[in-house]
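Q: Just a sequence and a predicted model for now, questions to come.
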Amino acid sequence: TVGLGNISGVAIAIYRGGPGVVFWIWITALIGMCIKFYSCSLAIMYRDADKQGKLQGGPMYYITQGMGSRAKPLAQFFCIAGLVGFLGVFTVNQLTQTFWNVVDPNVSIANWGEFNWKLIIGILLSIITSLVIFGGLKKIARVATAIVPFMVILYFVAVLFIMATNLEQILPSFKLIFEEAFNVKTAVEGGFWGLIMLGVRRAVFSNEAGLGSAPMFHGQSKTKEPVQEGLVAMLGPFIDTIIVCTLTAIVILLSGAYLEAQNDGILMTLIAFEKSLYGYGDILLMLIVSAFALSTLFTYSYYGVKCLSFLTNPKIGKWFNVYYIASITFAAIAPVAVVINLIDLAYALMCIPNMIAVLYLAPKVNKEMKLYFSKRIHG
């Protein structure tokens, strides 16, 4: 799940909360590992066949099966919130912003104005995504998805190179994070507690712990061991947030980019890469971001389809894709603040029913966990 949340999401957090927000992102990630364990274990414990007979898992299923039919409104509430939360609007917005900042088409191509260029990008992304989803051009999706692991490695190499060439700045950057994490006089809206909440929101955006998307994915696993699946799922928040987000944050801090960027997310990371990689880092980051964004756009509608299918039926559920495509153009031209607030609200609404279910059903996971480790220890 490494993606734009790890690159631009961290930049947005640092812009709004300063370096100290990174510490609270770490704390949330550690809690998120526990949430992922419980929720993904539940996804295997409570699976059900949909109206087409396909095995499905996720919050809507462990809510209705684990908590009983009376809890179905909770599952429906989750799915309704998911119809907004599972749109790819942040991905589109930041990809568009990346192209605008790096290519600067007003200068390099034609002076048509920022709004018009972003509208064109949004329409092109809508067409490409619709060709993949509706037109059956699965080869494009497979190529984009296949490129992602290579781009992840490339991102790691680039970040580690930047850190290696700025070794003297690494410890001061970590020191700055810890000093600012407990700054009760922080200028963040909401003060010290506002800083903590900002860290929580951006961490959830990075690793999706608590949202319910991971259980929907892990619920399709062929394993019959819930605890084993839960343990595997714990790696997600650790890799996404503890490792990747930290690397991004350190590059932003040691480069000084956090002192000069505006509030459009990805720009801060682009500045950090450009300053640290001899003027070409922003182009490299644009290529990496493009691969992440396209692979996400081609696949993310899957979750929304599952939500609408649960609310109605699989045949109607596929219509989510039409709404999903329409949201792409809107996301390209919308201000980043609007997109972030929309997704933050949807994520909060999704977390409420999911976390109620996870906490309610946690004792059953604990019981399953004791049996699992007992078998492992005693053979």
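A: All right, it came through fine.

Q: can we go C-alpha only for contacts and neighbour counts from here?
A: Fine.

Q: buried sites along the helix or strand Met163 falls within?
A: Element membership for Met163 (DSSP states H and E) is helix 138-164. By 16 or more other C-alpha atoms under 10 Å, the buried positions in helix 138-164 come out as 140-141, 144-145, 148, 151-152, 155-156, 158-159, 162-163.

Q: which helices and strands sit right next to the longest helix seen in the chain?
A: In terms of residue count, the longest helix belonging to the chain (DSSP state H) is helix 336-378. Packing partners of helix 336-378 (3 or more C-alpha pairs under 8 Å, 6 or more residues apart in numbering; DSSP states H and E): helix 21-45, helix 59-66, helix 72-85, helix 89-103, helix 226-233.

Q: Pasting the second one now:
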Amino acid sequence: MEKIDSFLAEASSLAWGMPLLILLMGGGLFLMLYCRFVPFRHLGHSLEILSGKYVDPNAPGQISPFQAMSGALASTIGMGNISGVAVGIAMGGPGVLFWMWVSALVGMATKFFTCTLSVMYRGRNERGEVEGGPMYMVTEGLGRKWKPLSVLFAAAGLIGTLPLFQSNQLTQIVRDVVLVPSGMIGEDAFVANLFMGLALALPVAIIMFGGLKRIANVATKLVPLMVVLYTGSVLYIIFVNLPAVPNMFAMIFEDAFSAETMLGGAVMQIIILGARRASFSNEAGIGTAAMMHGESMTNEPVREGLVAMLEPFIDTIIVCTMTGLAILVTGVWQSGDTNGVSMTAAAFSEAMPVVGKYLLVLCVFIFAFTSLFSYCYYGAKCFTYLFGFKYRKVYDYFYISTVIIGAVITLTSIINLIDTAFALMAVPTMACALFLAPKVMAAARDYFGRMKAERERSIT
């Protein structure tokens, strides 16, 4: 196991080197400047679209823009927000949060381009059904000669969308908060983790076999609940420690550029760590959200991109920041605990001694659960692209088995494995966004021109 851990750590470090940092953050900055800050200039219109004002029931696709966004947020607002932020701060200090913000801001432009393209260049699967995602963006937008990039994305997506992290962190917090304190199990809890993994796999299987519409319906109901419940809890923690907040912000900015970092003075390592944790959290540039938004019922690709660009803002700028502040103001980040969910649980217990940790268990359950069934949809799309629908059941059973595996293996191995897969997924996704950016801008000029003409007609 130690050799596997070492190999995965080396693979993750190699994948997340300077070239990928330039591709993700540099590419996102280029797209932000190239589109002249569209994500910020049209936020109001994005919210109008999200409200359902422009839904066309006769448009191709399977789900509404709001359902697409809820499905995407079901995976992005998940354990990355509770555990991922804590892992980043534990490994790199408070400055990691600053670079997560930077990644999210440029990620708004990245999401705008990639999710616009996911509708512009939809393909058809072997059943003749319309599908979207980077694998189709590559072949339909760049051409068939680029298909190896589609295969790379789908192969890496099979690994990157496995439920290992969610299952691991859910069993971890149930064990730490409920089972160990009650004396039901000891510190060595392999058998207990195994049974919790089995218990979690059952409802995931039920929802998973219900297909995309069941996933979208469940996500639409649970995502608003989990956002309100979790943000309300974290805001309470921040409020009771309000005098410490200004100092925490100062520490975040100072540590982001400090030579005295927790990674031995390497500021570039802090930047890379922030980009990794932001990508795991909001998935901008990775391509998973493009698979969900590619299924949206719309004839307006730009409209879908405007909805998708809200996700990094909601996920990282709002939710991750609140988690980070809760960890910092309570001081638990200095405990030396590198298990993300355990650190966040300590912050909840510190601020709300009686109910805090149990409230977090509920939040973790909802976050992990929604991510689990969103990821199964992403992985299934990757599998059927590679192998067709004939063997689809093989993937379903494999996915459910990894829910159980994730409950019993180490967190470090899981993070390194998924980080490596995400890095490989980013290459085809960002290649499409950069090479096809002129196509997106041409569509954007046409779209906003029509919207302006329509407003002028309504006034006159």
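A: Good, I have the coordinates. Everything numeric here is computed off the predicted structure, so don't read it as measured data.

Q: rewinding a little: what residues in the second structure pair up with the longest helix of the first structure?
A: Counting by TM-score structural alignment, helix 336-378 of the first structure pairs with residues 411-453 of the second structure.

Q: mind checking the end-to-end distance for the matching stretch?
A: End-to-end span of stretch 411-453 of the second structure (C-alpha to C-alpha, to the nearest Å): 54 Å.

Q: quick one on the thing from earlier: quick one: the longest helix of the first structure to the second structure mean distance?
A: Compared with the second structure after fitting, helix 336-378 of the first structure deviates on average by 1.0 Å (mean C-alpha distance after the TM-score superposition for the first structure).

Q: now that helix, how far from the chain's geometric center?
A: Between the centre of helix 336-378 of the first structure and the centre of its chain there are 16 Å (C-alpha atoms, centre = their mean, to the nearest Å).

Q: I'd like to know how far Tyr15 of the first structure sits from Asp264 of the first structure.
A: Distance of Tyr15 of the first structure to Asp264 of the first structure, given as C-alpha to C-alpha: 9 Å.

Q: same check, this time on Leu124 of the first structure
A: 21 Å.

Q: Same drill for these two, tell me which one is more crowded.
A: In terms of neighbours (other C-alpha atoms under 10 Å), Asp264 is the more surrounded of Leu124 of the first structure and Asp264; the figures are 18 against 14.

Q: Give me the aligned partner of the more buried one over in the second structure.
A: Matched by TM-score structural alignment, Asp264 of the first structure corresponds to Asn339 in the second structure.

Q: next one: Val92 of the first structure
A: Using TM-score structural alignment, Val92 of the first structure sits opposite Ser167 in the second structure.

Q: can you check Val159 of the first structure too?
A: Matched to the second structure by TM-score structural alignment, Val159 of the first structure sits across from Val234.

Q: swap in Phe23 of the first structure?
A: Under TM-score structural alignment, Phe23 of the first structure pairs with Phe98 in the second structure.

Q: Now the lengthiest helix in the second structure on the first structure. Mean distance?
A: Longest helix in the second structure by number of residues (criterion: DSSP H): helix 356-387. Once fitted to the first structure, helix 356-387 of the second structure is off its aligned match by 1.2 Å on average (mean C-alpha distance after the TM-score superposition for the first structure).

Q: mean shift of whichever helix or strand comes after that helix relative to the first structure?
A: Using DSSP H and E, the helix or strand that follows helix 356-387 of the second structure towards the C-terminus is helix 392-406. For helix 392-406 of the second structure, the mean distance to aligned residues of the first structure following superposition is 1.6 Å (mean C-alpha distance after the TM-score superposition for the first structure).

Q: buried ones in helix 392-406 of the second structure?
A: 395-396, 399-406.

Q: okay if I get the residues you listed as JSON lines plus distance to Pro312 of the second structure?
A: Converted to JSON lines, the buried residues of helix 392-406 of the second structure look like this (distance: C-alpha to C-alpha, whole Å):
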{"residue": "Tyr395", "distance to Pro312 of the second structure": "29"}
{"residue": "Asp396", "distance to Pro312 of the second structure": "29"}
{"residue": "Tyr399", "distance to Pro312 of the second structure": "26"}
{"residue": "Ile400", "distance to Pro312 of the second structure": "28"}
{"residue": "Ser401", "distance to Pro312 of the second structure": "30"}
{"residue": "Thr402", "distance to Pro312 of the second structure": "27"}
{"residue": "Val403", "distance to Pro312 of the second structure": "26"}
{"residue": "Ile404", "distance to Pro312 of the second structure": "30"}
{"residue": "Ile405", "distance to Pro312 of the second structure": "29"}
{"residue": "Gly406", "distance to Pro312 of the second structure": "26"}
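
Q: Report all helices and strands that the helix holding Met163 of the first structure contacts.
A: helix 114-133, helix 246-255, helix 281-299.

Q: Which strands or helices does the helix or strand that comes right after that helix pack on?
A: Using DSSP H and E, the helix or strand that follows helix 138-164 of the first structure towards the C-terminus is helix 167-181. Packing partners of helix 167-181 of the first structure (3+ C-alpha pairs under 8 Å, 6+ apart): helix 21-45, helix 246-255.

Q: Helix 167-181 and the longest one, what's the angle between them?
A: When axes from the mean of the first three to the mean of the last three C-alpha atoms, to 10 degrees is applied, the directions of helix 21-45 of the first structure and helix 167-181 differ by 80 degrees.

Q: average distance between helix 21-45 of the first structure and the second structure?
A: Once fitted to the second structure, helix 21-45 of the first structure is off its aligned match by 0.4 Å on average (mean C-alpha distance after the TM-score superposition for the first structure).

Q: thinking again about what came up before, can you tell me what part of the first structure the longest helix of the second structure aligns to?
A: Per TM-score structural alignment, the counterpart of helix 356-387 of the second structure in the first structure is residues 281-312.

Q: Can you measure across the matching stretch, start residue to end residue?
A: 47 Å.

Q: And for stretch 103-111 of the first structure?
A: 13 Å.

Q: Which parts of that stretch count as buried, going by neighbours?
A: Judged by neighbour count using 16+ other C-alpha under 10 Å, the buried positions of stretch 103-111 of the first structure are 104-105.

Q: which other residues reach it?
A: For stretch 103-111 of the first structure, contacts defined as C-alpha atoms under 8 Å, 6 or more residues apart in numbering pick out 112-114, 117.

Q: which of those has the most neighbours?
A: Trp117 (21 neighbours).

Q: what residue of the second structure takes the place of that one?
A: That one, Trp117 of the first structure, aligns with Ala192 by TM-score structural alignment.
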